[in-house]
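Chemist: Build me a model from this:
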Amino acid sequence: MRSTPVVNHLLRLGFREKADDLTPLKIQKLLYFLHGWYLAVTGKPLIEEGFEKWQYGPVARGVYDALKRYGSNPVDDYIKDFDWETGEETAHFINPETVPQFSDVLEAVWKKYSPLTGAQLSTLTHLEQTPWSLTEMRERIDDELIRKYFVDQANAKRNASAETPT
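Modeler: Predicted coordinates:
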């Protein structure tokens, strides 16, 4: 699926919660974590364009192009596309009924990662053995590498909680 409707869902959630730090950097990283966890849960990519390795972490180029006018400032509006039927700029969103488990994964990712800054999220993508660290600069990060990484993260968390005494 296209990345802009997914980003618009992230923005909708952020606007509803009055988040004032949704910079393009933070949105890119939230989108990456959403894509990664969606891959881990469903085995299918959430966005078709994928991510490239850039200096500050994974980047979906189409999202970068759509948000670059904000620089390091918070994004204050949805990404709009030209609608050929109406002749107007329109913000598109996902119909959650057509994308199984999207809403659940979105809520979980938002809860876990939205309290962090864009810089903190970028740092998480730069850890050793992350898909970003295993990819050459400006190359596309392989979705299977992303899926495996997030599945491993889920398994590690599951194993750690199983070892914790109650």
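
Chemist: Could you use CA atoms for every contact and neighbour count after this?
Modeler: Fine.

Chemist: Helices of this structure, residue ranges please.
Modeler: Along the chain, counting by DSSP state H, helices occupy 3-16, 24-42, 61-67, 102-113, 118-125, 143-163.

Chemist: Please identify the most buried of these.
Modeler: Of those, the one with the most neighbours on average (mean count of other C-alpha atoms under 10 Å) is helix 24-42, at a mean of 24.

Chemist: which secondary structure elements does that helix contact?
Modeler: Contacts defined by 3 or more C-alpha pairs under 8 Å, 6 or more residues apart in numbering; DSSP states H and E place helix 24-42 against helix 3-16, strand 57-59, helix 61-67, helix 102-113, helix 118-125, helix 143-163.

Chemist: Those: which one's closest to Asp83?
Modeler: Comparison of the helices and strands packed on helix 24-42 against Asp83 by C-alpha to C-alpha identifies helix 3-16 as nearest, at 13.5 Å.

Chemist: and that closest one with helix 24-42, angle?
Modeler: Angle, helix 3-16 to helix 24-42, by axes from the mean of the first three to the mean of the last three C-alpha atoms, to 10 degrees: 110 degrees.

Chemist: Next, the structure of the following sequence, for comparison with the previous one:
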Amino acid sequence: MKVQIGTEYSAMEIAEYAVSRRYRHDTPISNLQLQKILYFLQVIHASETGELLFADQFEAWPYGPVIRDVYVEFSDCGGFPIKREFDTEINDSIRPFLDAGVDMLAEKSPWELVRISHAEGSPWDVIYNQKRLHKGIIPNELIMQCASEVSE
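Modeler: Next up, the predicted model:
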């Protein structure tokens, strides 16, 4: 399966945009929430467009899918809200999708997002539980397959 990327952004740029948006709205998110928001934005975008939002690959960590470099960038915050602002430029064609997705997902508790990401048969479940590849790469092809099942 050939994986298409729908935007020119990296996971880090999308993460910075999400962190800034929630900080500006006085509802900052934690690193755990951020990781799950990135994951669900990726799946939703792929299910709606047939393309990935970004090329970075998730890893299957105990609390769900994680983009390692994003995790490391915000790890100094621990489990506390990330109170930072970035000047990430996002073009108008993708901004409404990001705004709606980030806001909707940020309303859910981090543990609800973890629970959903751990669903049986999810890309995380396949890598972490079925293949027992703890911190193993979740191939983008697996996310695309999940997204196509969601859109059916």
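
Chemist: Any idea what the TM-score is?
Modeler: Here the superposed chains carry a TM-score of 0.81, computed using TM-score structural alignment, normalised by the length of the second structure; 139 aligned residues with a C-alpha RMSD of 1.8 Å.

Chemist: when you align them, which residue in the second structure goes with Gly118 of the first structure?
Modeler: In the second structure, the residue paired with Gly118 of the first structure according to TM-score structural alignment is Pro110.

Chemist: Identify the residues contacting the closest residue to that match other than its chain neighbours.
Modeler: Of all residues not flanking Pro110 of the second structure in the chain, Gln33 sits nearest, at 5.0 Å (C-alpha to C-alpha, 6 or more residues apart in numbering). The neighbourhood of Gln33 of the second structure, defined by C-alpha atoms under 8 Å, 6 or more residues apart in numbering, consists of Ala106, Ser109, Pro110, Leu113.

Chemist: measure the residue mapped onto Pro24 of the first structure from the second structure to Ile127 of the second structure for me?
Modeler: By TM-score structural alignment, Pro24 of the first structure lines up with Asn31 in the second structure. Distance, Asn31 of the second structure to Ile127 of the second structure, by C-alpha to C-alpha, to the nearest Å: 21 Å.

Chemist: so Leu133 of the second structure makes contact with Pro123?
Modeler: No - using C-alpha atoms under 8 Å, Leu133 of the second structure makes no contact with Pro123, being 11.8 Å away.

Chemist: and those two? which has more neighbours close in?
Modeler: Ranked by neighbour count (other C-alpha atoms under 10 Å), Leu133 of the second structure and Pro123 place Pro123 first, with 28 against 17.

Chemist: contacting residues around that one?
Modeler: Ile138, Leu142, Ile143, Cys146 are the contacts of Pro123 of the second structure under C-alpha under 8 Å, 6+ apart.

Chemist: now those residues as TSV including distance to Ala11 of the second structure?
Modeler: Converted to TSV, the contacts of Pro123 of the second structure look like this (distance: C-alpha to C-alpha, whole Å):
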residue	distance to Ala11 of the second structure
Ile138	14
Leu142	17
Ile143	15
Cys146	19
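
Chemist: Ignoring the adjacent residues along the chain, who's closest to the residue minimising distance to the centre of the second structure?
Modeler: With distances taken as C-alpha atoms, centre = their mean, the residue of the second structure nearest its centroid is Leu38 (1.5 Å). Distance criterion C-alpha to C-alpha, 6+ apart; nearest residue to Leu38 of the second structure, sequence neighbours excluded, is Ala15 at 6.9 Å.

Chemist: No more questions from me, cheers.
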